[in-house]
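Undergrad: quick one, structure for this:
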Amino acid sequence: MNSEESNCKRYHGMSAGRTLGKRISRTIGFMVCWVLLFFTEITAEAGQTDSSGSEITPGTIISSDSLVMRSQRNMNHFRFQGKVRVESTNLTLESEQLEIISLREEDLDQTDVMIGEFGGIQRIIAKGHVVILQAGRRAEAGIAEIFPIEGKLVLKDSPRVLDGQGEVRGWRITFLKDDKQALVEIDPKNHENRPTLRLSELPDLGFQSVSENSN
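TA: Okay, the predicted model is just below:
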């Protein structure tokens, strides 16, 4: 092989390597963008609120087989059970169970529990075959915990996030909105469910086979 052919193959390998790097960056990037869109959707539906949290407005529809509401002194607790479906402008969430913990409105009587009166949301917990769809992306997990005030989304129990660029799996996946960061963790107990990034295909890196090198 002459030097010109060698240089061409070397350039091809470097170019393919850069392409792979860009695809990995895009896949990681889409995870961060996804969580930003996710929390943008939550806050956009609520409009601007106090530092106490986000609110659910009539633009968000939650349906389920049953709903149990419990009122406490400073907060309300809503538990949706059975074929839960949350529909918003650009967001759909499905699960077997959904719990919403929200602050109580100051002007409501302590014994009052009003349907649709969520107030400032502190925490949302979805359990059982959780599926979140938004902007052409899909997230799956056994448990999803949303903390609107902190801007944090935690996916647990065989979580994965995927779109047309690739798929990310791990023991736990945490999205931090303010830091624009996605953290994929391994199970600390048995070191299973290692962080895994799966791309649609691997480009030709331009490496020569052993037989080609021997010629």
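Undergrad: hey, let's count contacts and neighbours off CA atoms from now on
TA: Noted.
Undergrad: can you spell out which helices and strands pack onto whichever strand or helix holds residue 174?
TA: Assigned by DSSP states H and E, residue 174 falls within strand 172-176. Judged by 3 or more C-alpha pairs under 8 Å, 6 or more residues apart in numbering; DSSP states H and E, the packing partners of strand 172-176 are helix 3-46, strand 152-156, strand 181-185.
Undergrad: to compare against the first, here's the next sequence to fold:
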Amino acid sequence: MKRALLSLAALLLATALPGRAQTAPTDTIIECAGAFETVSTATEIVSTFRDHVVVTGTNISLTCDYLRVVALQKTAQTTALGQYGYFKSLVATGHVKIVQGDREATCGRAEIFPGDDKIVLTEQPVVSSTDGQYVARGPRMVLYRGRRQAVIEGSPEERVRITLPPVKDLGFEEEKTTPPPAAKPPAK
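TA: Predicted structure coming up:
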């Protein structure tokens, strides 16, 4: 069961977030300070991790207060725990932090939909480069895997804000005004 859960998390996280060049795969480890629970139905397996959840894997780490993973059954249920098929969703809530490569995302809620190659960040999401060169924030962010596309939705109450490195001087100088020549005293 533990191996199946680790495989579940590894595949889900690896397919959900785009990244830089991948390194050799390593085991994905999920730890939590509270309860772990899994419930199987004829069609789905729902696993929950509570309290100080930490997920580490190839080129990624995720921390949150609560993690819920939904996977579709691979075949008809034949065991108490079932066999994981493909992943339907992963929802992380409470102090969510995702670090992958040179990017970091923080928010109150992250929803990952591997089948749609989509991640939705809400509850004060912020995505930034770890070197601080760029920061993006807004009420709702939708990140699309494989398309290198992000949509940040703003509202009149909460605007989108993007901070980028300064634009280099392009060499245009303001026109300098020269003071008029001093008036000559009248000749006597």
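Undergrad: rewinding a little: pick the most buried one from the helices and strands packed on strand 172-176 of structure 1.
TA: When these are scored by mean count of other C-alpha atoms under 10 Å, the highest mean neighbour count falls to strand 152-156 (a mean of 21).
Undergrad: mean distance between that one and structure 2 after superposition?
TA: When structure 2 is superposed, strand 152-156 of structure 1 averages 0.6 Å from its matched positions, counting by mean C-alpha distance after the TM-score superposition for structure 1.
Undergrad: helices or strands next to that strand in the packing?
TA: Checking 3+ C-alpha pairs under 8 Å, 6+ apart, strand 152-156 of structure 1 ends up next to strand 137-147, strand 172-176.
Undergrad: follow-up on the earlier one: in structure 2, what stretch matches the strand holding residue 174 of structure 1?
TA: Aligned by TM-score structural alignment, strand 172-176 of structure 1 falls on residues 140-144 of structure 2.
Undergrad: tell me which residues touch the residue mapped onto residue 102 of structure 1 from structure 2, please.
TA: Residue correspondence to structure 2 (TM-score structural alignment): residue 102 of structure 1 is matched to residue 71. Residue 71 of structure 2 is in contact with 44, 45, 46, 84, 85, 86, 87, 88, 89, counting by C-alpha atoms under 8 Å, 6 or more residues apart in numbering.
Undergrad: so what corresponds to the fifth one in structure 1?
TA: Matched across to structure 1, residue 85 of structure 2 falls on residue 119, judged by TM-score structural alignment.
Undergrad: pull the distance from stretch 154-164 of structure 1 to the chain's centre.
TA: Put simply, stretch 154-164 of structure 1 sits 7 Å off its chain's centre (C-alpha atoms, centre = their mean, to the nearest Å).
Undergrad: one more: stretch 114-123 of structure 2?
TA: 8 Å.
Undergrad: can you check stretch 97-115 of structure 1 too?
TA: Counting by C-alpha atoms, centre = their mean, stretch 97-115 of structure 1 comes out at 27 Å from the chain centroid.
Undergrad: can you check stretch 124-136 of structure 2 too?
TA: 10 Å.
Undergrad: please apply the same query to stretch 14-33 of structure 2.
TA: 13 Å.
Undergrad: list the contacts of that stretch.
TA: Against stretch 14-33 of structure 2 from outside (C-alpha under 8 Å, 6+ apart): 6-7, 9-10, 49-59, 100-101, 112-114, 117-119, 145-146.
Undergrad: same question, stretch 4-23 of structure 1
TA: Here stretch 4-23 of structure 1 makes contact (C-alpha under 8 Å, 6+ apart) with 165, 199, 202, 203, 204, 205, 206, 207.
Undergrad: so it corresponds to what in structure 2?
TA: The counterpart of stretch 4-23 of structure 1 in structure 2, using TM-score structural alignment, is absent.
Undergrad: which non-adjacent residue is nearest the residue nearest the centre of structure 2?
TA: Among the residues of structure 2, residue 105 comes closest to the average C-alpha position under C-alpha atoms, centre = their mean, at 4.6 Å. Excluding the flanking residues, the one nearest residue 105 of structure 2 by C-alpha to C-alpha, 6 or more residues apart in numbering is residue 127, at 4.3 Å.
Undergrad: return the residue of structure 1 aligned against that neighbour.
TA: That one, residue 127 of structure 2, aligns with residue 161 by TM-score structural alignment.
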